[in-house]
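**Student:** can't give you the sequence, but here's the structure:
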């Protein structure tokens, strides 16, 4: 990418795993002064390499106990859907939203309180897109193992995560 060098990529690799790292520590790890790191971060933000900062939060603390991957199938998928997708991207309980190739044109992850709320959310999608939305495939997430570059598998012992096959 133009305007980005290997030192910038090194900073980005560290930041995507450790978003709260101090400028001093980041500088120490990449061999730059905190002021130089700050200048590079400002540049990376201006270029759009850094799109934002957030925390990986356990959804249960937000009373969101059900996570689901939703695949949206449309009769016709074109630019006329962009305003609707933009509206979806602002919804608080949608964790990710992608336009993709394949049978379903849109895939998203939603976090809700329970399956009744999931059903109501899917009904809202049908109301938003109307008859152009032909099918919504919902897959419940049983366990989250990695999120935003953070491995979550060390939180519980393996035997608690996966039943043994005796």
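**Tutor:** That came through, no problem. Keep in mind it's a predicted model, so treat the numbers as computed, not measured. Residues are numbered from 1 along each chain as shown.
**Student:** from here on, just use CA atoms for contacts and neighbour counts.
**Tutor:** Fine.
**Student:** show me where the chain has its strands.
**Tutor:** 66-74, 94-99, 106-112, 133-140, 146-147, 150-151 (DSSP state E).
**Student:** may I see the buried residues of the second one?
**Tutor:** Residues of strand 94-99 classed as buried by neighbour count (16 or more other C-alpha atoms under 10 Å): 94, 97.
**Student:** just checking, what packs against that strand?
**Tutor:** On a contact count with 3 or more C-alpha pairs under 8 Å, 6 or more residues apart in numbering; DSSP states H and E, strand 94-99 meets strand 106-112.
**Student:** name the helices or strands packed onto the strand it packs on?
**Tutor:** Packing partners of strand 106-112 (3+ C-alpha pairs under 8 Å, 6+ apart): strand 66-74, strand 94-99.
**Student:** and the residue nearest the centre of the chain, how far is that from residue 88?
**Tutor:** Centroid-nearest residue in the chain, with C-alpha atoms, centre = their mean: residue 96, separated by 4.2 Å. Separation of residue 96 from residue 88 (C-alpha to C-alpha, to the nearest Å) stands at 10 Å.
**Student:** alright, now check it against this:
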């Protein structure tokens, strides 16, 4: 379902669900101006179309014992399709990597790693990231503090 297929009611549903994924269907329907059955049907269609990918609790990274956010910028030796796929497959298996993006520019990937401490990040680096065949270089920066983190997309 392309964004152009989303009408104003779909956008209202998505805005409300982004703010409160545990809202009841009746409350959601009331807030977007529908009766519960059509509202539930729209939500189901948004889920089936992949617009809504799932529901999750948003955790406090520090309170669950992972206060370190390391940002690793990775350059590969080669950028052939099979090399990119091999890297992506490996990263997908690593729970420490909470975000990873294929990038333009001088580096190929940017990833955010959540770690309990510097030693945990070092273990991740030595045991996983540096063992991949095609990694040419890794530059890491550590976040000193978080200014903003949004789980809500700016739907217009």
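**Tutor:** Okay, I see it. This one's a predicted model, so the numbers in the text were calculated from it and none came from an experiment.
**Student:** quick one, what contacts the residue lying farthest from the centre of structure 2?
**Tutor:** Most distant residue from the mean C-alpha position of structure 2: residue 35, 32.1 Å away (C-alpha atoms, centre = their mean). Neighbour list for residue 35 of structure 2: 26, 29 [criterion: C-alpha atoms under 8 Å, 6 or more residues apart in numbering].
**Student:** quick one: what's aligned to it in structure 1?
**Tutor:** When structure 1 is aligned by TM-score structural alignment, the residue opposite residue 35 of structure 2 is residue 33.
**Student:** do residue 96 of structure 2 as well
**Tutor:** By TM-score structural alignment, residue 96 of structure 2 lines up with residue 93.
**Student:** equivalent analysis for residue 114 of structure 2, please.
**Tutor:** In structure 1, residue 114 of structure 2 lines up with residue 111, judged by TM-score structural alignment.
**Student:** give the full set of residues in contact with its match.
**Tutor:** Applying C-alpha under 8 Å, 6+ apart to residue 111 of structure 1 gives the contacts 59, 64-68, 93-95.
**Student:** in a markdown table, list the helices and strands packed on strand 106-112 of structure 1 along with distance to residue 118 of structure 1.
**Tutor:** Compiled in a markdown table, those are given as follows (distance: least, C-alpha to C-alpha, whole Å):
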| stretch | distance to residue 118 of structure 1 |
| --- | --- |
| strand 66-74 | 8 |
| strand 94-99 | 11 |
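**Student:** looking at those, which is nearest to residue 138 of structure 1?
**Tutor:** strand 66-74 (4.6 Å; C-alpha to C-alpha).
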